[in-house]
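Engineer: Pasted the sequence and its predicted model underneath.
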Amino acid sequence: MSTIYPNLLRKVKGVSQKRERVELDDGDFIDLDWSYSAVSNSKKLTVIIHGLEGNGQRQYMLGLARHLNHNGWDSAAINLRNCSGEVNRLYRSYNAGASEDLDRIIKHILTTYTYTNISICGFSLGGNIMLKYLGEGRSLASEIKTAAAISVPCDLYDSLSEINKPKNYIYQQRFINHLKAKLYDRQIQFSDTLTTSDIRACKSLMDIDNLYTSKAHGYENAMEYYSKCSSRQFLKHIEVPSLILNAKNDSFLGDLCYPFDEAKKNPNLFLETPDYGGHVGFYLPNRVYYNELRTLNFFEQPN
C-alpha cells in the first residue's frame, strides 16, 4: 500500500508545464517539461528525472515540481528518450545508465539559460542515472549544487531479483507489458533489427534487457548492462552533496541497494532509510509528501 496508494490514487493539480524539445547531436531528441515558480527570473532550477516507464506527467514528478515551484524553484522534468508520447528516431532508447543524455541536457540548460543554482532529483531508475552521472569523474559545472535520489536501485541486478519475487508479480507484469508495447512500436520502424516473434518470446524484464536494452546501447547482454550501469560503484567518487532516500519497506530494493558503507566513507553522500515510504511513495496526509519536503530541505540547507 505504501507504493500503490500514492502512485495510483494521487492526483496532483496546479502544475502548468511548457514543453521544450532538445535536439541531440546524434539526431534524436529529448523533451523537457518546464514549470515555473512565481519568482520572476528565478536563478534556482531542479532538473527532475523519472523512473522506469515514467514521464514528466507522473504524479511523483508533478508533486515535486509543484512543491519546488511554490518555494521559488523552477523545474525541468526530463522525459527520457521514447517516454514523451512520441517514438524516438533512433533504435536506442533510454536505460538505467544513460548518464550521457543527462549530461547533454545539463549542458543545454547551462548554455541556454542563466540559472546559477542547479539541483538534480532522480526517481528510481532516474536516480541511478543521476548518481552514475555525478560519480563518473566528469568535470561538473559549478552551478550544480546538490542532488537527491529517491527510491534508487543502486544495484540493478539486486533490484531486478527483488522485482522478480512473487510479491511484485503485478508490478513486474505491468512493466513487461509496457516495455513490450513500446518494442512492438519500435519493431515497425526497425523491422530489420527486431522481430515480433523475438518480442513475443520475452517473458521477463531480463528477457527484454537481453533482447533489446543491452544490445541497443552497446552492451553484450543484460548482465553486462546491469554490472556497468549500477550506480553503487560510482558513489565513492561523488563530490556534490547528494541525498539517497530509500525506504526500508521498498519492495523493489534488495540489500545491495542500501549503500551504507559508501555513505559512511563519502562525506558528500547522505543515505536516509525511513521505515516507510514504499517505492516512490512517501505518503503524508496532505498535499506535500515526505520525499518532497525532504528534497527541498536538502537542496536549501544541505547537511
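Structural biologist: Received it, and whenever you're ready, just let me know what you need.
Engineer: okay, CA-based contacts and neighbour counts for the rest of this
Structural biologist: Noted.
Engineer: Identify each buried residue in the single longest helix found in the chain, please.
Structural biologist: Among the segments of the chain that qualify as a helix by DSSP state H, the longest is helix 169-189. Across helix 169-189, burial judged by 16 or more other CA atoms under 10 Å covers Gln172, Phe175, Ile176, Asn177, Leu179, Lys180, Leu183, Tyr184, Arg186, Gln187, Gln189.
Engineer: Would you mind measuring from the residue nearest to the spatial centre of the chain to Lys44?
Structural biologist: To find the centre residue of the chain, average its C-alpha atoms and take the closest one (CA atoms, centre = their mean): that gives Gly126, at 1.3 Å. Between Gly126 and Lys44 the distance is 21 Å, computed by CA to CA, to the nearest Å.
Engineer: can you give me the strands in the chain?
Structural biologist: Under the criterion DSSP state E, the chain contains strands at 18-23, 29-35, 44-49, 74-79, 117-123, 144-150, 242-245, 269-272.
Engineer: Format these as a markdown table; extra columns: mean neighbour count.
Structural biologist: As requested, the strands of the chain are arranged in a markdown table below (neighbours: other CA atoms under 10 Å):
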| stretch | mean neighbour count |
| --- | --- |
| strand 18-23 | 13 |
| strand 29-35 | 21 |
| strand 44-49 | 25 |
| strand 74-79 | 26 |
| strand 117-123 | 24 |
| strand 144-150 | 25 |
| strand 242-245 | 26 |
| strand 269-272 | 20 |
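Engineer: take a look at this one as well, against the first:
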Amino acid sequence: MAASPFSFSPSRSFPPLRSFVPAMARSFSSSSPKHNGDDPQEPSLSNLEIVGARRALLSSFASLKKPYKPFPLIAWNRHVETIFAAFFRSAPDVALRRECLRTSDDGAVALDWVSGDDRRLPFDSPVLILLPGLTGGSDDTYVRHMLVRARNKGWRVVVFNSRGCADSPVTTPQFYSASFTKDLSQIVDHVAKRYPKSNIYAVGWSLGANILVRYLGQESHSCPLSGAVSLCNPFNLVIADEDFHKGFNNIYDRALARALRNIFKKHALLFEGLEGEYNIPMAASAKSVRDFDEGLTRVSFGFRSVDEYYSNSSSSSSIEHVRTPLLCIQAATDPIAPSRGIPREEIKENPNCLLIVTPQGGHLGWVAGDEAPFGAPWTDPVVMEFLEYLHKERATSTQNSYWDELNGARKSSSSVTVHIRS
C-alpha cells in the first residue's frame, strides 16, 4: 500500500493514537477567538479555533451553537480517545453494492454504493464521495456513520476504496500514495457521467483528506466538485513524519508497518522481478512505514527519496489553488496530523476555505457531542450542515452560488463584515 506514516484509518490493524496535552489545550483555548456578544454573526464557540474569511456563515449551524465538550474520562488523553473510537464506536449496519472500476493504467479500485439507492433516490440527488484514511474502507466506523447520516438526508453516497483497501482488487504492481490523485480524478469523472444532473461533493479523512485537497488544488477552476470537507489532514507531511517517530508514536509506526506488510504479501507476486530502485525485500519486511515507502512507494511514484516524496505530496501547498468551497476540521492535539503543520495563513487568505480546530479529538476520534461516546464523531453534524448549506445555495441560485457571490464581493473589495483570527 503506498503509504504515508501520518494518515491512516485507525479501525483495522492497530490505531494511530492522539495525544491530549492539557497545557497545550489550555493555551490553545485561551488564544482562541472569543464570542463577541455585540455581533450576532460571530459563532459562540469560545473553545474552537476558526479561521477563514467566511467564518460568519458558521453562525447558522445548529451543531455549532454549543461549545465543544469531549466525553468525560475517554477524552482526557489522546491515546485513550483514539483507541476507544477505533475499537468501541458503533458500526451502523448498511447493505452495500460493490462496483469495480478499471483505471486508466489498468489498475482497479472498488466503489461501494448503498444498495438499492439507484432505484430509490431521484436521479438528480446530490452525490457524496467518501475517501477513508490509509488502509481504510467502507467497513470503518467513521465512514459508516457519515454514510448513514448523508443517506438519511436523501443523498446518494459512495465509498471510494483505494487499490488494495477493503479487499479492492490489485491488478498491477502499484498501490496508491499521498501524492496520487489520478484514481480520484477518474472516480469523480465516472460519477459525474453517471449522474450528470447531480451536484457532487466529497469528504476525506486523514490520507484521504490529503489526496482530496491535492486534487482540489490541481483541478482548481475546472474542479467538478461542488464542495468538499477535509478531516484530520496531515497537510505538511514532512512535519507529520517528524512527529510520527517520537515517543509513543513509534508503537503505531510499527503496527502500521505490520499492517502494510500483510497487505503487500497478498499481492507480492505482482511485484516479483521489478527492476530499477525497488527494494522489495525491504518493503516485505518493513519495520516502519518509512521503510515501506523507501522500498516501494517512493519508487512507484517517481521520487528520488522518501523525503522528496513527503515534501512533494503535502496538501498544504495546494490550499492556495483551491477554488472549490472547502471546510477543514482538525484537532489541536493530533500527533499524526500536527497542529503546527496546518496551513493557517494560506487558509485565511483563500476565500474558498474555512478551518475549524477543536481543542481535543483524537485521530479520527472526536468522542464528543450528542452521540458520544459510542455514536458518530462530533464532526459529522458539522460536516453535513456545511454540505447542505452549499447544496441549498446551489439549488436556489440561478447563476452563481452565494459562496461565489461572496467570493466575487471580496475580490471587488466590497464591504463584508467578517471576523478572522489573526
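Structural biologist: Noted; the coordinates are in hand. What you are looking at is a predicted structure, and each value in this text was computed from that prediction instead of being measured.
Engineer: rewinding a little: if I read this right, the residue nearest to the centre of structure 1 contacts Ala96, doesn't it?
Structural biologist: Yes. The pair Gly126 of structure 1 and Ala96 passes the contact test of CA atoms under 8 Å, sitting 6.9 Å apart.
Engineer: Could you dump the strands of structure 1 into JSON lines with distance to Asn303 of structure 1 added?
Structural biologist: Converted to JSON lines, the strands of structure 1 look like this (distance: least, CA to CA, whole Å):
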{"stretch": "strand 18-23", "distance to Asn303 of structure 1": "33"}
{"stretch": "strand 29-35", "distance to Asn303 of structure 1": "27"}
{"stretch": "strand 44-49", "distance to Asn303 of structure 1": "18"}
{"stretch": "strand 74-79", "distance to Asn303 of structure 1": "22"}
{"stretch": "strand 117-123", "distance to Asn303 of structure 1": "15"}
{"stretch": "strand 144-150", "distance to Asn303 of structure 1": "11"}
{"stretch": "strand 242-245", "distance to Asn303 of structure 1": "9"}
{"stretch": "strand 269-272", "distance to Asn303 of structure 1": "8"}
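Engineer: closest to Lys215 of structure 1 among the buried residues of helix 169-189 of structure 1?
Structural biologist: Each of the buried residues of helix 169-189 of structure 1 was scored against Lys215 of structure 1 by CA to CA, and Leu183 proved nearest at 13.2 Å.
Engineer: List the contacts of the longest helix of structure 1.
Structural biologist: Where contact means CA atoms under 8 Å, 6 or more residues apart in numbering, the residues beyond helix 169-189 of structure 1 that reach it are 52-53, 87, 91, 163-164, 193-196, 199-200, 203-205, 208.
Engineer: Just the ones of the residues you listed in helices?
Structural biologist: When DSSP H is applied, the contacts of helix 169-189 of structure 1 are split such that Ile163, Thr196, Ile199, Arg200, Leu205, Ile208 fall in helices.
Engineer: quick one: the second one and Thr213 of structure 1, what's the gap?
Structural biologist: Taking CA to CA as the measure, Thr196 of structure 1 and Thr213 of structure 1 are separated by 16 Å.
Engineer: Can you name the residues that contact Gly142 of structure 2?
Structural biologist: Residue 142 of structure 2: Tyr, not Gly. When contacts are counted by CA under 8 Å, 6+ apart, Tyr142 of structure 2 is found next to Leu364, Ala376, Pro377.
Engineer: in structure 1, which of those remain in contact?
Structural biologist: Retained in structure 1: Leu364, out of these (criterion both residues aligned by TM-score structural alignment, their matches' CA atoms under 8 Å).
Engineer: For stretch 84-103 of structure 2, measure first residue to last.
Structural biologist: Taking CA to CA, stretch 84-103 of structure 2 runs 36 Å from one end to the other.
Engineer: Buried residues, it. List them.
Structural biologist: Using 16+ other CA under 10 Å as the test for burial, stretch 84-103 of structure 2 gives Phe84, Ala85, Ala86, Phe87, Arg89, Ser90, Ala91, Pro92, Leu96, Leu101.
Engineer: now stretch 263-279 of structure 1, how far from the chain's geometric center?
Structural biologist: Taking the mean C-alpha point of stretch 263-279 of structure 1 and that of its whole chain, the gap between them comes to 17 Å (CA atoms, centre = their mean, to the nearest Å).
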